[in-house]
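**Q** Have a look; sequence and predicted model below, questions after that.
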Amino acid sequence: MPYRNAFPPASAAGSRVGPLDGLDVIEVFGPQSCDIGRAAVSFAGMLAARMGARVKRVQPEGGDPMRNWAPLMADGSSAASRFLLDSKQLVDSPAEQEPGSYLLTDDAGVAEQWGNLRKVLVRSSFESDRRAQSELTIQAVSGLLDIVGEAGRPPLALPGYQMAYATGLTAFSALLALHCSQLFAGKSQSAQVAASEVATWLNWKHGMSSVSGVRETGVNRQEEWEVVRCRDGFVAAIFRDRDMPALARLMRSTRLEAEEFKVLKVRANHLGELRSIIADALVDRSRDEIVAEAQSLGLPFSAVLPPREVIDDPQMHYREFFERDGGVLSPRLPVLWNGYPLTQAVREYSWRTL
């Protein structure tokens, strides 16, 4: 699809007010703060700021360690820091608490000293020993590492700040709930979020499967869905029982029309042959060719795109999903407000004009 401007110009959207206009949030860190907590709090605050809230971030003494977090841009700045911090007002010292403001922190001492109940405390876990946690350990204690990787190899951790961002999204949801309680019931309340619980909650289906005895779980599980090599990369091959006739057509294989491939319970006994048929059928075909034919047959196949291709994807251009701020490319929020993207360009116009 050729690129075209998908949304009204910023000047047209400038008269619109952000959904969280009027909400005041303060991010504060302390001696008990840790990397996963900093990232989670920063992500929650970033979401609030990009939706129109006024977010102040108190800079820690000695500087913000997130300024040095990898990956680094060509100018030496941290991409993670730019993504999480640039939408906020940075202040050097804690100002006097403003009426109606909400606290975001991952330090229990800071939360305890806060003057009212309007606060969200992010913790690594609720364990009494308060041992240090990280992205890797949170994935480990939640059971997530047990399903990521290959048999015979150590589990592979998800890259980046996946657990922190999921925890930050949960903290943001808690912040909105507190704000709704204040607005509609006149009640000030507080909330706590633990990264270990968020990760376990996200992964609950794996936990339930492992105790139900329904199927084998973990890295040794037998899965028919897989990523398959093709001529110019990889495709994700997804199908269900009802899709087997279409899969047979896509693979040019009458063998897949046999009784032993019609339903999963029986097909599971022939996974080696199934994988071999799919691999042989796709290895010399291009991603685009495979995906186009699969879609025409109603099969939810997809090309496996590296990050560079995601950024250059015509649909992403059409949706104006990536934006540049001072030369740094970052994604806008994956939501439209009254049909408009909440971008930096829109924020530079009058958020406060009704």
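**A** Sure thing, it's come through.
**Q** only C-alpha atoms for contact and neighbour calcs from this point on.
**A** Fine.
**Q** Count the residues that sit near residue 102.
**A** When neighbours are defined as other CA atoms under 10 Å, residue 102 has 24 of them.
**Q** next one: residue 312
**A** 11.
**Q** can you check residue 96 too?
**A** When counting by other CA under 10 Å, one arrives at 6 neighbours for residue 96.
**Q** just checking, it is part of a helix?
**A** No - per DSSP: H, G, I helix; E, B strand; the rest coil, residue 96 lies outside any helix segment and is coil.
**Q** Would you mind pulling the contact partners of stretch 205-221?
**A** 143, 146, 147, 148, 149, 150, 151, 155, 222 (CA atoms under 8 Å, 6 or more residues apart in numbering).
**Q** hang on, isn't the fourth one packed against residue 140?
**A** So the one you mean is residue 148. No - in this structure, residue 148 is not within contact of residue 140 by CA atoms under 8 Å, at 10.4 Å.
**Q** Check it against this one:
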Amino acid sequence: MTSRGGPLSRVVVVEAIGPDAPDALGHAAGLCGRMAADLGATVIRLAPSGKSETGVFLHHGKRLIATTAEDFLRHVAIHGAGADALICDSGTHAHLSLGPQTIAVLIGMSLDEPLRGSELTAEARCGLLDLIGDPDRAPLRLAGHQLAYSAGLSAYLGLVAALTQRDAGRPAGPVHVDLLDVGVWLNWKALSTAARTGQSPMRPGAKAEWTIVPCRDGYVALVYRIQEWTSLKVATGDARLADPRFETVARRSQNRAELNAILADIFAGKTRAEIRTMALSHKLPLGPVWTPEELKRDPHMIERGYFQPVTVDGQVLAMPSLPVLWNGRAFPPGGFAHAAQDNRTISG
């Protein structure tokens, strides 16, 4: 294979999540492999052929070896034997005998049930579902694949740490990452709150301290800290916020539903641009909700180079860059991949 350049240019990674494993493990492994590919690693993905929008994002810059359920383990044994790292699930790993030079990165749902569940059940078990939604309605899952991608980031960090250990001549791996463990880490504030108060946070609904409300041309996230309450009152100029019911933190908490209703009424008549200007001038962290197309035109995103042009099947797409730095340097999506090899299928 042609040299790709980059800090991981000498590293070969095989990504192999079994056909019967939960989809969340594929998303986590996919992001881990995508990060390695962006840094120059040769990432070989063993999976059935086929594409999706999520797959275009996760697997850009990788090489696909199309497999079936019947020949999957044979391909893993062949390609995993000469790899520097194998990203897989515990079920796949149990059928293999890897050499000492190959680092196993094992991704599971939980320590007790590594191959059972989904992102929804993992979010429920770790308490993340208690952060959003209304207590009188059905639970809401977090948008997108936030938990799986967080696990993928953890797996990537473990992979790089293990490679560093190996290159230093020290024992390396295996790396173990469970979505449930990652979810508990993400939800650490709930644990500290439960330890301090004796009660776990529950879905607040209309009484949420921070909420999202409609505005004239979309939505805005009303996020503000205790010390920013006075600035919020000044910025809005609405006399209703001077009501004694909202004078202290305790009173605002007791009357949260009424306060949120007033704030929703205040912002309903403002555009997102007006809200953003107001927030910046008063140093408030209010967050207008932008569409993906609007984000591509956002000056902040443009300045940071968050979206990078990539060519997929002859079409130029705007691909989000990943949160990975190497010695302070950022890398574009698939920046070291050869265009003719991106997402290509290798028969074998």
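**A** Received the coordinates, thanks. Since we're looking at a predicted model, the values are computed, not measured.
**Q** related to what we said a few turns ago, write the ChimeraX selection for whichever of the contacts of stretch 205-221 of structure 1 are buried.
**A** One line in ChimeraX is enough to select the buried ones among these; burial here means 16 or more other CA atoms under 10 Å:
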select :143,146,147,148,149,155
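**Q** now the contacts of stretch 205-221 of structure 1 as a markdown table including secondary structure and distance to residue 32 of structure 1?
**A** Listed next are those as a markdown table, based on DSSP: H, G, I helix; E, B strand; the rest coil; distance: CA to CA, whole Å:
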| residue | secondary structure | distance to residue 32 of structure 1 |
| --- | --- | --- |
| 143 | coil | 25 |
| 146 | helix | 29 |
| 147 | helix | 31 |
| 148 | coil | 30 |
| 149 | coil | 33 |
| 150 | coil | 36 |
| 151 | coil | 38 |
| 155 | coil | 29 |
| 222 | coil | 43 |
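**Q** Residue 345 of structure 2 and residue 61 of structure 2: what is the separation?
**A** Distance from residue 345 of structure 2 to residue 61 of structure 2, counting by CA to CA, to the nearest Å: 12 Å.
**Q** neighbour-wise, which of these two wins?
**A** Remark: of residue 345 of structure 2 and residue 61, residue 61 carries more neighbours, 33 against 16, as counted by other CA under 10 Å.
**Q** and of the contacts of stretch 205-221 of structure 1, the nearest to residue 83 of structure 1?
**A** Closest approach to residue 83 of structure 1 among these (CA to CA): residue 148, at 26.8 Å.
**Q** and that closest one, what does it touch?
**A** Per CA under 8 Å, 6+ apart, neighbours of residue 148 of structure 1: 155, 156, 157, 158, 218, 219.
**Q** now, which of those residues sits nearest residue 19 of structure 1?
**A** residue 158 (32.0 Å).
**Q** Tell me the residue in structure 2 aligned with the closest one.
**A** Counting by TM-score structural alignment, residue 158 of structure 1 lines up with residue 142 in structure 2.
**Q** Go ahead and confirm residue 104 of structure 1 touches residue 33.
**A** No - the pair residue 104 of structure 1 / residue 33 is not scored as a contact, 11.7 Å apart, by CA under 8 Å.
**Q** Tell me which of those two has more neighbours.
**A** Using other CA under 10 Å, the more surrounded residue of residue 104 of structure 1 and residue 33 is residue 104, with 29 against 20.
**Q** Could I get the full set of helices for the stretch 51-200 of structure 1?
**A** 79-85, 108-113, 135-141, 162-180, 195-202 (DSSP state H, counting those that start in this stretch).
**Q** how about the residue of structure 2 positioned farthest from its centre, what does it touch?
**A** No residue in structure 2 sits farther from the centre than residue 244, which is 41.2 Å out by CA atoms, centre = their mean. Contacts here follow CA under 8 Å, 6+ apart; on that basis residue 244 of structure 2 touches nothing.
**Q** any chance you could map the strands in the stretch 201-350 of structure 1?
**A** Here the stretch 201-350 of structure 1 has its strands, by DSSP state E, counting those that start in this stretch, at 226-230, 233-237, 302-303, 322-325, 328-331, 336-337, 340-341.
**Q** Check which helices and strands the last one sits against.
**A** Packing partners of strand 340-341 of structure 1 (3 or more CA pairs under 8 Å, 6 or more residues apart in numbering; DSSP states H and E): none among the helices and strands.
**Q** What does residue 57 of structure 2 correspond to in structure 1?
**A** Residue 57 of structure 2 maps onto residue 83 in structure 1, with residues paired by TM-score structural alignment.
**Q** Is its match in contact with residue 332, as I believe?
**A** No - if you go by CA under 8 Å, residue 83 of structure 1 and residue 332 don't touch, sitting 10.0 Å apart.
**Q** what's the matching range in structure 1 for stretch 278-292 of structure 2?
**A** Taking TM-score structural alignment, stretch 278-292 of structure 2 hits residues 293-307 over in structure 1.
**Q** which parts of the matching stretch are buried?
**A** Neighbour-count burial for stretch 293-307 of structure 1, counted by 16+ other CA under 10 Å, picks out 294, 299, 301, 302, 303, 304.
**Q** Chain neighbours aside, what residue packs nearest to the alignment partner in structure 1 of residue 218 of structure 2?
**A** Aligned counterpart of residue 218 of structure 2 in structure 1: residue 233 (TM-score structural alignment). The spatially closest residue to residue 233 of structure 1, leaving aside those adjacent along the chain, is residue 287, at 6.8 Å (CA to CA, 6 or more residues apart in numbering).
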